[in-house]
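>>> just a sequence and a predicted model for now, questions to come.
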Amino acid sequence: MISVEEAIDIVMSHTLEPGKEKIFLDKAIGRVLKEDILADRDFPPFNRVMMDGIAINSQAWEAGRREYYVESMQTAGSPQQTLSETQNCIEVMTGAMLPQNADVVIRYEDVNITGKVANVSVDAVTSFQNVHLKGTDRRVDDILIHKDQKLSPAEIAILATVGKHAVEVVRQLRIAIVSTGDELVDVNDTPSPYQIRRSNTYALQSALQVNGHESKGFHINDEKEVLGVKLREIVEEYDLVILSGGVSKGKKDYVPEILEKLNVRKLFHGVKQRPGKPFWFGVREDGSSSTTIFALPGNPVSTFMCFYTYTLPWLNRCYGIDNREIEASLSEDFEFNPPLTYFLQVKLNLDKGQLLAIPVIGKGSGDLANLLEADAFLQLPSGRSVFKAGESFPVISYRQKI
């Protein structure tokens, strides 16, 4: 077995280059940009009215005029009008172009309009008051979004603003999730007393989806020949294969043997950690193509921990997304004796600016329900057995609370 640190180094040194593709804007949320996005014109593209009110010429104000004849109305989305007489005004709406010959907008709250005459009740005005000046946000050809950024709704809004109906992004890896085991039945089935419903595939697919990755799920029973045939097809078709189960030392744990027969190069099998000790990792390279295989232990807590500690950071690295490194402080003393890295299930709480990790003790790696009570795993290092309240350790969160 190898240490957690060695395992992470090996995993991260075997990332893939997904390539890139062009997709339509309505499918781009969560994807990673592969081109710089430039302003196609100034932001804003014209002197923009910021308040509903009247537009006047400041020279008339300085000359003492407080009563203005209303020439017309300038609405948003209409061509720019011109104030023909500086002693007059034009009613303007928020978002409209500032009329020519006008340089001040006075809001309706400070104006009394009777018929076609506007009386102003403010004591002072300033040049370009309530006007968003052309080009003050960004200039044409400025870089608005740099490539390698994950697209959020804010970036989508900018892409739409500059007319990018299609955008170049990192190609999505083809991901397969494979569960194994005769004891597993589908979610729609009623399990026999000796069976359970499959949950790991749904959990992994959901974890991928919420992070912007699509995947396809499979289940294969513990029949060596069938497992070999189906795994060959999957490994040849997909860029990333995440297996759940069949990697320990049981009589029907065939996955490592079959992967070896499929020319998948084992990079390690077994990590000094709890949970998830039987974790297996390898790659299959065939000319110009490559498939990465994460074979995770089948117990649900082990699957969860290994996915969030190894697989998701690996995917982020492939896509050029920075992996956040967060630490949390233990809320109370904790002891763990075996010489392993221990991933302690914890509930997270922000208290006066400090992120606290509150231990949530379950009943082992098969205790799926305990994941509901916790938010994350706190990574406690090997080589010691006593961990004091207030000490900070890396935290791997699976719930979006931080």
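It's in.

>>> every contact and neighbour count from this point should use C-alpha atoms.
Fine.

>>> can you show me the helices along this structure?
Assigned by DSSP state H, the helices in the chain fall at 4-12, 58-62, 153-161, 200-210, 224-237, 255-261, 300-306, 312-319, 370-373.

>>> of those helices, flag the one that's most buried.
Burial of the helices of the chain is given as mean neighbour count (mean count of other CA atoms under 10 Å); helix 300-306 ranks first at a mean of 25.

>>> which strands and helices sit next to that helix?
helix 200-210, strand 289-296 (3 or more CA pairs under 8 Å, 6 or more residues apart in numbering; DSSP states H and E).

>>> who touches that helix?
Helix 300-306 is contacted by residues 199-200, 204, 244, 274-276, 279, 296-297, 343, 364-368, 371, 377 when judged by CA atoms under 8 Å, 6 or more residues apart in numbering.

>>> just the buried ones from these, in ChimeraX syntax?
To isolate in ChimeraX the members of the contacts of helix 300-306 that are buried, counting by 16 or more other CA atoms under 10 Å, one can use:
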select :200,204,244,274,275,276,279,296,297,343,365,368,371,377
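
>>> on that earlier part again, tabulate the helices and strands packed on helix 300-306 (TSV), appending distance to D103.
As requested, those are arranged in TSV below (distance: least, CA to CA, whole Å):
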stretch	distance to D103
helix 200-210	48
strand 289-296	63
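
>>> of all those, which lies closest to N221?
N221 lies closest to helix 200-210 among these, at 14.0 Å (CA to CA).

>>> what's the angle from that closest one to helix 312-319?
40 degrees (axes from the mean of the first three to the mean of the last three CA atoms, to 10 degrees).

>>> centre of the chain to helix 200-210, how far?
Put simply, helix 200-210 sits 14 Å off its chain's centre (CA atoms, centre = their mean, to the nearest Å).

>>> stretch 185-194 too?
On CA atoms, centre = their mean, the centre of stretch 185-194 falls 34 Å from that of its chain.

>>> dropping in the other structure now:
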Amino acid sequence: MSEQTGQTASGQAHAPMPLVDARRRIDERITPIDATERLPLPQALHRVLSHSIAADVNVPSADNSSMDGYGYAADDVAGPGTRLRIAGQSLAGHPFTGRIGAGECVRIMTGAVVPEGVDTVVMQENTTADDGQAVTIAQPATPGDNVRPAGEDIARGDCVLAAGHLLRPADIALLASVGAAEVEVFRRLRVAFFSTGDELRPIDGPLAPGEIYDSNRYGLAAQIESLGMEGVDLGAVEDSPAALAAAFDKAAGCDALITSGGVSVGDADHVVDVLRGKGAIDFWRVAIKPGKPLAFGTIGETRFFGLPGNPVSTAVTFIQLVRPALVRLAGGRPAAPIRFTLTTATDLSKRPGRENFLRAQLDFEADPPQVVAIDHQGSGVMRSMSRADAFIVLPAESADVPAGTPVTVEPFAQTVWR
């Protein structure tokens, strides 16, 4: 067997691949989908732009006021007490169409077009009106104040959003502001997934001794949905080569297939062998904890990710390796993880050899802020993920870390798409 499969020709397993190398290998082998469709803007939320969008208009379309007040030419106001004649008013949607003369001003509302001759707007609180015919400037504005120039937000011809951008609610509003009634987006990524194990049972039924509820599949479904992708649930599959092969066949036509369980070295772990018969293995085993037994490969045009079965290992490997790969496969640009340094409030147990992802809670109320590791770090303790809001990331070469030591922290809440 080749080195890419994770074993030597004699069948001996290579050392687990460092996480940075695994990410690079996956990235090199991901080709974004190329099928696109045009959608009305209201239907494009959480879709990925396939083409950059340039503005056909200025936003705002004309100089306008950012305040309710009076617009005038700064040269006409010598100082406090200057009196100006009110030539008219400019309202949002109902502009003053003339040009003000010397010694004149206009009553102007927020968002209204600034008339010709006006270069400054003073807040109405800093004026005293005189029967609607004139106004006294009690506190003049600085020349140019409170005037928003045409194109201040977006100038005609500017790139509004680049190809590969995931459309969020603010992006929908931004595109509407330039009149983009339709957008071209990549089709929604189709991601098949299933869990393996004879011990797995549906969550709406009773458990016999030795059985567990099939939780990983629900976690994967939620992760896929959170990315705005179409999940294809293939259920729970028994630990047999025939059943696994049939499940692999059902994933044909999907862009990616994710499995949980069956990728270790136990007698009932058949996923890697079945993958070998159906497609190609690129690598197997990554030097991280939790999550070492992870397989990556291809089945025809489908990218395959075989995740370990322990629930925390499934979650960690999805976040660290699968999620950015799916973003790239969907035509997007994965964001680099946000990391910063905090002091650990607890001793951290660590053996050199694998990069560790400890579940932890951020404590910004402490002085100085610190990070607190969850008390139980077992890979089968999903409660550690539910209670946590960050990973403490310990390098592969690191050993035990005493309390009070600065450590690298990677929060859960961060941007996935760049």
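Structure received. Bear in mind the structure is a predicted one, so any value in this text is a computation, not a measurement.

>>> check contacts around S392 of the first structure.
Contacts for S392 of the first structure were tallied using CA under 8 Å, 6+ apart; they are 327-330.

>>> mind giving me the PyMOL select for those residues, buried ones only?
A single PyMOL command selects the buried members of those (16+ other CA under 10 Å):
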select buried, resi 327+328+329+330
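
>>> mark which of the contacts of S392 of the first structure are part of strands, please.
Those of the contacts of S392 of the first structure mapping onto strands are 327-330, per DSSP state E.

>>> ok, so of those residues, who is nearest L144 of the first structure?
E327 (32.1 Å).

>>> grab the nearest non-local neighbour of the closest one.
Counting by CA to CA, 6 or more residues apart in numbering, E327 of the first structure lies nearest to P394, which is 4.3 Å off, once chain neighbours are set aside.

>>> all strands of the stretch 301-402 of the first structure, in order?
Here the stretch 301-402 of the first structure has its strands, by DSSP state E, counting those that start in this stretch, at 327-330, 334-335, 341-351, 354-359, 376-380, 386-387, 392-397.

>>> same for the fifth one, what does it pack against?
I take that to be strand 376-380 of the first structure. strand 341-351, strand 392-397.

>>> by how much does it deviate from the second structure on average?
Here the mean offset of strand 376-380 of the first structure against the second structure after fitting is 3.4 Å, by mean CA distance after the TM-score superposition for the first structure.

>>> rewinding a little: Serialize the helices of the first structure to TSV and add fields for distance to F43 of the first structure.
Below are the helices of the first structure laid out as TSV (distance: least, CA to CA, whole Å):
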stretch	distance to F43 of the first structure
helix 4-12	41
helix 58-62	25
helix 153-161	10
helix 200-210	33
helix 224-237	46
helix 255-261	56
helix 300-306	45
helix 312-319	30
helix 370-373	46
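
>>> out of those, which comes closest to S290 of the first structure?
Among the helices of the first structure, helix 224-237 comes nearest to S290 of the first structure, with 8.8 Å by CA to CA.

>>> which strands or helices does the closest one pack on?
Helices and strands touching helix 224-237 of the first structure, as assessed by 3+ CA pairs under 8 Å, 6+ apart, comprise strand 216-220, helix 255-261.

>>> G197 of the second structure contacts P241, correct?
No - G197 of the second structure is not in contact with P241 according to CA atoms under 8 Å; the separation is 11.8 Å.

>>> for burial, what's the neighbour tally of A55 of the first structure?
Counted by other CA atoms under 10 Å, the residues lying close to A55 of the first structure total 33.

>>> that one maps to what in the second structure?
Under the alignment (TM-score structural alignment), A55 of the first structure pairs with G71 in the second structure.

>>> in contact with that match, which residues?
By CA under 8 Å, 6+ apart, the neighbours of G71 of the second structure are 105-108, 114, 118-122.

>>> ok, back up a step: quick one: which of the helices of the first structure is nearest D123 of the first structure?
helix 58-62 (10.2 Å).

>>> gap between the closest one and the chain center?
Distance of helix 58-62 of the first structure from the chain centroid (CA atoms, centre = their mean) equals 52 Å.

>>> what's the mean distance for that helix versus the second structure?
By mean CA distance after the TM-score superposition for the first structure, the fitted helix 58-62 of the first structure averages 5.1 Å away from its aligned residues in the second structure.

>>> which elements pack onto that helix?
Using 3+ CA pairs under 8 Å, 6+ apart: helix 58-62 of the first structure touches no other helix or strand.

>>> ok, and what's touching it?
Here helix 58-62 of the first structure has contacts from 86-87, 102-104, 125-127, using CA under 8 Å, 6+ apart.

>>> which residue sits closest to the equivalent of V121 of the second structure over in the first structure, ignoring its sequence neighbours?
Mapped onto the first structure by TM-score structural alignment, V121 of the second structure lines up with V105. In space, and not counting its chain neighbours, V105 of the first structure is closest to A55: 4.5 Å by CA to CA, 6+ apart.
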